[in-house]
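Visitor: Below is the sequence, then the predicted model.
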Amino acid sequence: MSDAKIDQVLDHLDAGLPQAIDRLMGFLRIPSISTDPAHDGDVRRAAEWLRDELASMGFAAEIRDTTGHPMVVAKTPPGEARPLLFYGHYDVQPVDPLDLWDRPPFEPALEDTPDGQVIRGRGASDDKGQLMTFVEACRAWKHAHGALPEGLTLLFEGEEESGSPSLVPFLEGNRDELAQSLALICDTGMSSDGRPAISTQLRGLLGEEIVLRGADRDLHSGSFGGLAANPIQILCNALAALKDDTGRVTLPGFYDGVEELSDDLRRDWEALDFDAGEFLSRVGLKHPVGEQGRMPLEMVWNQPTAEINGITGGYTGDGFKTVLPAEARAKVSFRLTGTQDPARIREAFRAHIRAHLPGDCSVEFHEHGGSPAAVMDTSDPAFEAAKTALSEEWDREAVFIGMGGSIPIAGDFKRILGMDSMLIGFGRDDDRIHSPNEKYDVESFAKGARSWARILATLR
């Protein structure tokens, strides 16, 4: 596409920014909390709002019912351009604790801050504001050229914040329709130093709950202490043995499939000048821990982890009760990288726990999900083209980054639909997603839409 044509799209985006913000505000007023059955009607209302908005622009848009909350699917006619799938979610997190909000979470407003103007409200950044950057880019494209970009499929789900229980069956049931050459996902953020970024790898996630049982009742520690098994002590010993003195996980085969950083990625990540001490200072800490010999970004993006997320047992009420508990529980999660196999790691973890049990104690396990990491093939020319487009828009060199968290949809797209994903988002570290007073910078919204217009132009 010529520079003159893309400039027309960008000019329409700039001129229409106030109206675009008004549309986003209307979307944010819908309390589409997918985890709360009391808001089921609101979730559907948000889906209908999206469908109607997209249809008014010329998309062939419809609601697709599932066993849970509905999907919104919208399409443009195929053409010579590369077929693309854009994904976002229209559901939002609960708002509690409500008393920590400075304004009602579903009464969004523009606010002036020392760092610029922001849109304040639940869902502003995660993910309504983000997905609307793409929608507004398409709207401006049509205003400038009389037609929407060809070959687009938009998929918006309403269950991302509640575990996406309907998503995999929906992808499997509509594989031929949804499989395109590349997926675009806008549920991520900028680099911590404010550079535009494309996330090219995401860690997988594996969760396990352990219930360890000893005696058939709580025991008096004076009568049985030192002789009878203490489930809390046994469980603590087993969990402590998950890591050695260097911070490496001890499970046999745990690091099978973990890839070392490429020279190009190491150079990109070192250039970010990430200050681990400053990052930790935001949460009241200052000393990094973790596997020795690794740079901080490598530990949170490219290395797997084992973390104890909760442990309970015995008497925890007021006062004191000297008992040996009959039962202890813990929840443990693993972040996975490369081609680590969640099923093999689950098996190794369970074997590890069992190896620490006395013969007369028992254990049961409860699965809490298991998804592999997702690593994108950046040799696809679209990645470099998008990187260039982002650099031009933000006047800063865009970078390929990793993500410490997990976005299972990227792995699902690869596993079920056979396509890679470009994860490009415009959120900031201080957006307070999932927390009170969530916000989205007006700059992120405006330049995010401009960025998508540039990226679409490079892929036409």
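Guide: That came in fine, so what should we check first?
Visitor: Could you use CA atoms for every contact and neighbour count after this?
Guide: OK.
Visitor: can you give me the end-to-end distance of stretch 402-412?
Guide: 18 Å (CA to CA, to the nearest Å).
Visitor: Buried ones in it, by neighbour count?
Guide: Gly402, Met403, Gly404, Gly405, Ser406, Ile407, Pro408, Ile409, Ala410, Gly411, Asp412 (16 or more other CA atoms under 10 Å).
Visitor: want to throw those residues into CSV with secondary structure?
Guide: Listed next are those as CSV, based on DSSP: H, G, I helix; E, B strand; the rest coil:
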residue, secondary structure
Gly402, strand
Met403, strand
Gly404, coil
Gly405, coil
Ser406, coil
Ile407, coil
Pro408, helix
Ile409, helix
Ala410, helix
Gly411, helix
Asp412, helix
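Visitor: And these, which is closest to Ala61?
Guide: Proximity of the buried residues of stretch 402-412 to Ala61 (CA to CA) peaks at Ile409, which lies at 21.2 Å.
Visitor: ok, the closest one - contacts?
Guide: By CA atoms under 8 Å, 6 or more residues apart in numbering, Ile409 lies in contact with nothing.
Visitor: and if you look at the one 4 residues further on?
Guide: Phe413 makes contact with Ala183, Met419, Asp420, Ser421, according to CA under 8 Å, 6+ apart.
Visitor: Could you check how many residues crowd around His434?
Guide: The local packing of His434 (other CA atoms under 10 Å) involves 17 other residues.
Visitor: Doesn't it lie inside a helix?
Guide: No. Per three-state DSSP, His434 lies outside any helix segment and is coil.
Visitor: Measure how buried the nearest residue to it once chain neighbours are set aside is and give me the count.
Guide: Spatial nearest neighbour of His434, chain neighbours left out: Gln93 (5.9 Å); criterion: CA to CA, 6 or more residues apart in numbering. For Gln93, the count of nearby residues is 21 (other CA under 10 Å).
Visitor: Ok, His366 next?
Guide: Each residue near His366 was counted by other CA under 10 Å, and the total is 11.
Visitor: give me the element it is part of.
Guide: strand 362-371 (DSSP states H and E).
Visitor: tell me which residues in that strand are buried?
Guide: Those would be Val363, Gly370, Ser371, for strand 362-371 by 16+ other CA under 10 Å.
Visitor: take the one below as the second:
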Amino acid sequence: MTVQAALTQADTGLDASLSRLFDLLRIPSISTQPEHAPDCRKAAEWLVDTLKEIGFEASVRETPGHPMVVGHVKGPEGAPHVLFYGHYDVQPVDPLDLWHSAPFEPVMVKGPTGDMEITARGAADDKGQVMTFLEACRALKAADGTLPLSVTVLIEGEEESGGVNLLPFLEANRDELKADVALICDTGMLARGMPAITTMLRGMVGEEVTITCANRDLHSGMYGNAARNPIQLLCDILSDLRDGATGRVTLPGFYEGVPVIPEETRALWRKIGPTDQEGLAPVGLSLPAGEIGYTALEQTWCRPSCEINGISGGYEEKGFKTVLPSKAMAKVSFRLVGDQDPEKIRAAFRAHVQARLPADCSAEFVPHGGSRASIVSANMPFLPPALTALEAEWQHPAAVIGCGGSIPVVTEVQQALGMDSLLIGFGLEDDRVHSPNEKYDLTCFHKGIRSWIRVLYALTGNAPQ
């Protein structure tokens, strides 16, 4: 059998592959919203049925939260064994009025570049990416009746809601899930038509804080100035998280473990990456914020960050109400690099808040996940053949890049299974991930399938000795 036979199968079966992707996209598997728990289970069951169609032994695995999906196919004797990871859950869709079409009714539209775009929640993150791998396996099986190596598939349903059950699941099923390398398709390319493998990922700490002052909402005319306003207090506390002159985070010890990136690496990134203006222009901006002295690309690939992701309190409906609220809430995230310790960062944030509270006010905290940053070694034996395979498909050298996002599974796979990961994805910067009108280019979906076919073949000649 040749690679070309499977590639031809992927080409001729593209319409059917799209139909299956659309079926999965129609399931509103929003893991953060309890009312969608049945939809998360429906998505898991749909994936099990799909894996069985391809020839996997597959099942739904229960967790204290949303279920996992696990599938296995045995490859030729002596071939490598890979663990593929993805997630079937998606982000909430609000604000709904900004969508051009129903979020869970996928449509195909022509984008600004002339390429067709698949628009739906989860199109890029992560259902479209997951399906590139599953459809590659389908094409391989259809062409030759088998896969060139052994494959275990693990698809979770809580990546978008903290993933608290993933690490315990990995540890409890270590013997079953252990492989030579993990393949993770939840990242993007360097640019349109330019494939990449992500080797640097930031970690994350998520915190929700609620400040309470008075024991009930108050009339602002009767109590204004005299009673503490929790929204004002919260804004003051959040403002103190950054130094206005330098953009640096002010938490004590925050930069412990942050590595210094070699100047030659920074020079390479400036050569292959977009300028500040080019990188920010698609979102309507032109001037980088954050730390002084670092490009926008460096700030997302190799520098830690602190962001306010949401803030609320008082009267938020239409119209006006002169209320002095009792409570105010904010959601804050920290992206971590190098050896930064997520629990130390969490403790420092809570101490920062508590130190600024008046004696008659209080704060409550809710954690929303925490993970360390991760780096894939340049000496990992599966990296060179994967880069070569991507170059063969896209006819462009594959780059080794960083990513501003956080994918805790990389660290957890290393911790629980002792395995390195290859992060190969086909998303683009303009995919509007987590935003209204999320999309995934048809070319990325099609060539993503073809890329995985080439990668799986390429890895067969590079089993660890």
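Guide: Looks like it arrived, so ask away. The structure displayed is predicted, hence computed values, not measured ones.
Visitor: re the thing from before, by neighbours, which of the contacts of Phe413 of structure 1 wins?
Guide: Ser421 (29 neighbours).
Visitor: you'd agree it is up against Ala183?
Guide: Yes. Using CA atoms under 8 Å, Ser421 of structure 1 is in contact with Ala183, at 4.4 Å.
Visitor: contacting residues around Phe254 of structure 2?
Guide: Neighbours of Phe254 of structure 2 in contact, by CA under 8 Å, 6+ apart: Gln340, Ile345.
Visitor: counterpart of it in structure 1?
Guide: Under the alignment by TM-score structural alignment, Phe254 of structure 2 pairs with Phe254 in structure 1.
Visitor: now swap in Leu51 of structure 2 and tell me
Guide: With TM-score structural alignment as the criterion, Leu51 of structure 2 matches Leu54.
Visitor: What count of nearby residues applies to the closest residue to that match other than its chain neighbours?
Guide: Counting by CA to CA, 6+ apart, Ala61 is the residue found nearest to Leu54 of structure 1 once chain neighbours are left out, at 6.2 Å. When neighbours are defined as other CA under 10 Å, Ala61 of structure 1 has 23 of them.
Visitor: Next: Ala120 of structure 2.
Guide: So Ala120 of structure 2, with other CA under 10 Å, has 29 neighbours.
Visitor: what do you get for Ala238 of structure 1?
Guide: 18.
Visitor: mind listing what it touches?
Guide: Ala238 of structure 1 neighbours (CA under 8 Å, 6+ apart): His352, Ile353, His356.
Visitor: Let's have those residues in TSV, adding neighbour count and distance to Glu307 of structure 1.
Guide: Formatted as TSV, the contacts of Ala238 of structure 1 follow (neighbours: other CA atoms under 10 Å; distance: CA to CA, whole Å):
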residue	neighbour count	distance to Glu307 of structure 1
His352	18	15
Ile353	20	15
His356	15	18
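Visitor: could you dump the residues you listed to CSV with distance to Asp245 of structure 1 and secondary structure?
Guide: As requested, these are arranged in CSV below (distance: CA to CA, whole Å; DSSP: H, G, I helix; E, B strand; the rest coil):
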residue, distance to Asp245 of structure 1, secondary structure
His352, 17, helix
Ile353, 19, helix
His356, 19, coil
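Visitor: Leu423 of structure 2 is in what secondary structure piece?
Guide: strand 421-424.
Visitor: SS state for the residue nearest to Leu54 of structure 1?
Guide: strand.
Visitor: distance of it from Glu150 of structure 1?
Guide: 15 Å.
Visitor: now do Asp263 of structure 1
Guide: Taking CA to CA, one finds Asp263 of structure 1 at 37 Å from Glu150 of structure 1.
Visitor: more neighbours, these two?
Guide: A direct count of neighbours by other CA under 10 Å for Asp263 of structure 1 and Glu150 places Glu150 higher, at 18 against 9.
Visitor: Isn't the more buried one up against Leu84?
Guide: No. Applying CA under 8 Å, one finds Glu150 of structure 1 not in contact with Leu84, separated by 9.1 Å.
Visitor: still on that earlier bit, what is the mean deviation of the helix or strand hosting the match of Leu51 of structure 2 from its aligned residues in structure 2?
Guide: Per DSSP H and E: Leu54 of structure 1 is located in helix 40-57. For helix 40-57 of structure 1, the mean deviation from structure 2 after alignment is 2.6 Å (mean CA distance after the TM-score superposition for structure 1).
Visitor: buried set for that helix?
Guide: Under 16+ other CA under 10 Å, the buried positions of helix 40-57 of structure 1 are 40-52, 54, 57.
Visitor: all helices for the stretch 251-400 of structure 1, in order.
Guide: 263-270, 276-281, 296-301, 342-355, 381-394 (DSSP state H, counting those that start in this stretch).
Visitor: Pull out the buried residues from the last one.
Guide: Of the residues in helix 381-394 of structure 1, those scored as buried under the neighbour-count criterion (16+ other CA under 10 Å) are Phe383, Glu384, Ala385, Ala386, Lys387, Thr388, Ala389, Leu390, Ser391, Glu393, Trp394.
Visitor: Ok, stretch 169-187 of structure 2 next?
Guide: Buried residues in stretch 169-187 of structure 2, counted by 16+ other CA under 10 Å: 169-170, 177-187.
Visitor: likewise stretch 253-262 of structure 1?
Guide: Under the neighbour-count criterion of 16+ other CA under 10 Å, stretch 253-262 of structure 1 has Phe254, Tyr255 buried.
Visitor: ends of that stretch, how far apart?
Guide: Start-to-end, stretch 253-262 of structure 1 (CA to CA) is 22 Å.
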